[in-house]
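Student: build me a structure from this.
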Amino acid sequence: MEWILLVLVGLLAGTFGSLLGLGGGIIVVPALLFLTPYLPILQGLTPQVAVGTSLVVIIFTGLSSTLAYMKYEKVDYKSGFLLFIGSGPGALIGSWVNKSLNHDSFSVYFGLFMIGCSILLFFKDRMKPKQKDRSSGYVRSYINDKGETYTYGFHPVFGAIIAFGVGFLSGLFGIGGGSLMVPAMIMLFLFPPHIAVATSMFIIFLSSIVSSVTHITLGNVNWVYALLLIPGAWFGGKWGAKINQRLKSKQIIQLLRIILVIVGVRLIIQGLA
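Tutor: As a prediction, the model looks like this:
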């Protein structure tokens, strides 16, 4: 029964992670920490092992969903590689800093981070930059199924700095970084939500490889947990991408806000209890 529950956690994480461009760690890490007192198989689990294991699982969620989004032609590879230049080193450093956090402080910081991302999304429309702000940087265009043209982009240096911060938090919290990368893409760079989600999963796939190597070196990966979580995460990644194509942009953002608040509040309560 415990094994089946972990498989279901992986499935839920992969589905929501792919659907919203989060990577799935936002589900895996809190779920593992929350279930630790109740499942004998998780006894002795530390935040570091939860994070390290989550990042290994995210590799497969990221790969699965990226392959699925490729079929819909929603992945902006050039933007993804440019942003990975910053997120890769950030993920490496964040993974090392993770060693200094205990269970309670980890939960509180993680929860505050989630709620902060939700608040940023709430003010998304007011925080949009003007098109001319990016005229001297990297500019892209996208035409959706209705024939509507979207222009988005970023200055490479500014994009790398933002991505570095996202990568750092990814390695620190084991969440893939999409909970911050997607809002940043939408608010700061004007990415269409569907493109932001798909490209975020591509970046998450690359960054999670870097973070995972570090956590594996530190001995922070429980391979039994990972093997139970990966199958569900793989199929969930594909299903999430399919569901994403059926939702409107506003629905994706609204769902993202709700998930971030619920998870954030739950983690803070758990950390302060």
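Student: CA atoms for contacts and neighbours, from now on please.
Tutor: Noted.
Student: what is the burial count for residue 43?
Tutor: A count of nearby residues for residue 43, using other C-alpha atoms under 10 Å, gives 11.
Student: residues contacting the closest residue to it other than its chain neighbours?
Tutor: Among residues not flanking residue 43 along the chain, residue 36 sits closest, at 5.8 Å (C-alpha to C-alpha, 6 or more residues apart in numbering). Applying C-alpha atoms under 8 Å, 6 or more residues apart in numbering, one finds that residue 36 lies in contact with 42-45.
Student: nearest to residue 272, of these?
Tutor: residue 45 (18.3 Å; C-alpha to C-alpha).
Student: helix, strand or coil for that closest one?
Tutor: Under the three-state scheme (DSSP: H, G, I helix; E, B strand; the rest coil), residue 45 adopts coil.
Student: OK, contacts around it?
Tutor: 33, 36.
Student: what does residue 238 give?
Tutor: Here residue 238 is in contact with 15, 18, 64-65, 68 (C-alpha under 8 Å, 6+ apart).
Student: repeat that with 7 Å
Tutor: Shown in contact with residue 238 (C-alpha atoms under 7 Å, 6 or more residues apart in numbering): 64-65, 68.
Student: now these in TSV, with secondary structure?
Tutor: As requested, the contacts of residue 238 are arranged in TSV below (three-state DSSP):
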residue	secondary structure
64	helix
65	helix
68	helix
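Student: out of the residues you listed, the closest to residue 204 would be?
Tutor: Checking the contacts of residue 238 against residue 204 with C-alpha to C-alpha, the nearest one is residue 65 at 10.3 Å.
Student: let's compare: structure for the following, please.
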Amino acid sequence: MHYFVFSIIGIATGFLMAIFGIGGGAFIVPALDVAFLIVPNLSHPPFQLIVIGSLCTIVIGSLPRAIKVVSGHQSERTTATILILNALPFILLGSFLATQLTDNILRLGFSVTIAAIGIWTLIGKSPTIKNSESIQKYSPCKLVVVGAISGISSALFGLGGATLLMPLLTMWVGLPISLCVDISILFVSVTSIVSLVTLSSAWIGVHGANSITPEIITLILILGISAAITQIIAAGKLVKMNNQLRQKLLGGYLIILSLWVIARALI
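Tutor: Okay, here's the model as predicted:
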């Protein structure tokens, strides 16, 4: 029964990820939260373990696509490398902080981050679609800031992919959307692996390996793999949605999600 429920929630989550063209903490974290909440006689894991489960899913879904990006344009690899190198110290910092902060503080931090992105997405101006050849001159300092924000957000909340990186790179840094997609995939794959390893190690170092039961690992993997596979299959088959409408719907979803997480923290 547990496995069936987690599979169904994973499939539904995968469809949402495919519709909005993003996949990661903004969908997997609340999906895992809901799944553990609605299944009877199942202990709810700490928020840190839910983030670890989200990172597992991101790695599974992004790694095959990231390998293809590596053989792409030099400009994409260079920009992604700058972001990754600036993110690594903050991933280590975030992994340490995640073991020291309480469950409620992490949930509130997640909700504030998601709400800020949601409001920006909802009322912000859609970036002009450009070809990768028409790259504007951008400030390297902005890439440093984006890398730092994405790195610490990835380790603390499982966020740092397209939900956070795409609006920052397009609407703030000024990179073309076509370039940002590949940069985001490569960045997310590498930083998620690092975040997963460092956060898991930090958690086990503080709480011990017995704090992560085989049942929790199995259920998280079932939901994550179901979502990742569904997203891959559905991404090319769903009806195309107007970009402006997609942006507004995504912004509304993120704001509603932030309210849900706040409510869960206060219960």
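Student: stretch 230-237 of the first structure vs the second structure, mean deviation?
Tutor: Between stretch 230-237 of the first structure and the aligned residues of the second structure, the post-superposition mean distance stands at 2.7 Å (mean C-alpha distance after the TM-score superposition for the first structure).
Student: I'd like the distance from that stretch to the chain centre, please.
Tutor: 15 Å (C-alpha atoms, centre = their mean, to the nearest Å).
Student: next one: stretch 101-116 of the second structure
Tutor: Using C-alpha atoms, centre = their mean, the offset of stretch 101-116 of the second structure from its chain centre is 14 Å.
Student: in the first structure, what stretch matches it?
Tutor: Mapping stretch 101-116 of the second structure onto the first structure (TM-score structural alignment) gives residues 101-116.
Student: contact partners of that stretch?
Tutor: So stretch 101-116 of the first structure is contacted by 46-47, 173, 260-261, 263-265, 267-268, 270-272 (C-alpha under 7 Å, 6+ apart).
Student: which pair of the residues you listed spans the longest distance?
Tutor: Across these (C-alpha to C-alpha), the longest gap, 23.6 Å, separates 46 and 261.
Student: neighbour count: the two, which is higher?
Tutor: Per other C-alpha under 10 Å, whichever of residue 46 of the first structure and residue 261 has more neighbours is residue 261, with 20 against 17.
Student: can you find the partner of that one in the second structure?
Tutor: That one, residue 261 of the first structure, aligns with residue 255 by TM-score structural alignment.
Student: need the contact list for that match.
Tutor: Contacts of residue 255 of the second structure (C-alpha under 7 Å, 6+ apart): 114-115, 118-119.
Student: sticking with the aligned partner of residue 195 of the second structure in the first structure, tell me its helix or strand.
Tutor: Counting by TM-score structural alignment, residue 195 of the second structure lines up with residue 211 in the first structure. Using DSSP states H and E, residue 211 of the first structure sits within helix 193-217.
Student: show me what counts as buried in stretch 98-113 of the first structure.
Tutor: By neighbour count on 16 or more other C-alpha atoms under 10 Å, the buried set for stretch 98-113 of the first structure is 98, 101, 104, 106-113.
Student: nope, stretch 199-215 of the second structure is what I meant
Tutor: Within stretch 199-215 of the second structure, judged by 16+ other C-alpha under 10 Å, the buried ones are 199-203.
Student: output these in CSV; the columns should cover distance to residue 24 of the second structure.
Tutor: Shown next, in CSV, are those (distance: C-alpha to C-alpha, whole Å):
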residue, distance to residue 24 of the second structure
199, 16
200, 17
201, 21
202, 21
203, 20
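Student: roughly how far apart are the residue of the second structure positioned farthest from its centre and residue 161 of the second structure?
Tutor: Using C-alpha atoms, centre = their mean, the residue of the second structure lying farthest from its centre is residue 41. It sits 28.5 Å away. Residue 41 of the second structure is 33 Å from residue 161 of the second structure, where distance means C-alpha to C-alpha, to the nearest Å.
Student: go on, residue 186 of the second structure?
Tutor: Residue 186 of the second structure is 10 Å from residue 161 of the second structure, by C-alpha to C-alpha.
Student: again, but for residue 124 of the second structure
Tutor: With C-alpha to C-alpha as the criterion, residue 124 of the second structure and residue 161 of the second structure are 19 Å apart.
Student: more neighbours: those two, which one.
Tutor: Set side by side, residue 124 of the second structure and residue 161 show more neighbours around residue 161, with 28 against 15, by other C-alpha under 10 Å.
Student: dump the residue contacts of the more buried one.
Tutor: Residue 161 of the second structure touches 24, 184, 188, counting by C-alpha under 7 Å, 6+ apart.
Student: buried stuff in the one helix or strand residue 13 of the first structure maps to?
Tutor: Element membership for residue 13 of the first structure, per DSSP H and E: helix 2-20. For helix 2-20 of the first structure, burial by neighbour count (16+ other C-alpha under 10 Å) applies to 6-20.
Student: before we move on, what about stretch 197-206 of the first structure?
Tutor: For stretch 197-206 of the first structure, by 16+ other C-alpha under 10 Å, it's 197-206.
Student: related to what we said a few turns ago, can you tell me the helix or strand for the match of residue 261 of the first structure?
Tutor: helix 243-266.
Student: quick one: that helix to the first structure mean distance?
Tutor: Compared with the first structure after fitting, helix 243-266 of the second structure has a mean deviation of 1.9 Å; criterion: mean C-alpha distance after the TM-score superposition for the first structure.
Student: check stretch 85-96 of the second structure too.
Tutor: Using mean C-alpha distance after the TM-score superposition for the first structure, the mean distance for stretch 85-96 of the second structure is 2.1 Å.
Student: got a list of contacts for that stretch?
Tutor: 144, 147-148, 150-152, 154-156, 195, 198-199, 202.
Student: distance from the chain centre to stretch 169-178 of the first structure, please.
Tutor: For stretch 169-178 of the first structure, the distance to the chain centre is 7 Å (C-alpha atoms, centre = their mean).
Student: kindly report the same for stretch 19-29 of the second structure.
Tutor: With C-alpha atoms, centre = their mean, you get 6 Å for stretch 19-29 of the second structure.
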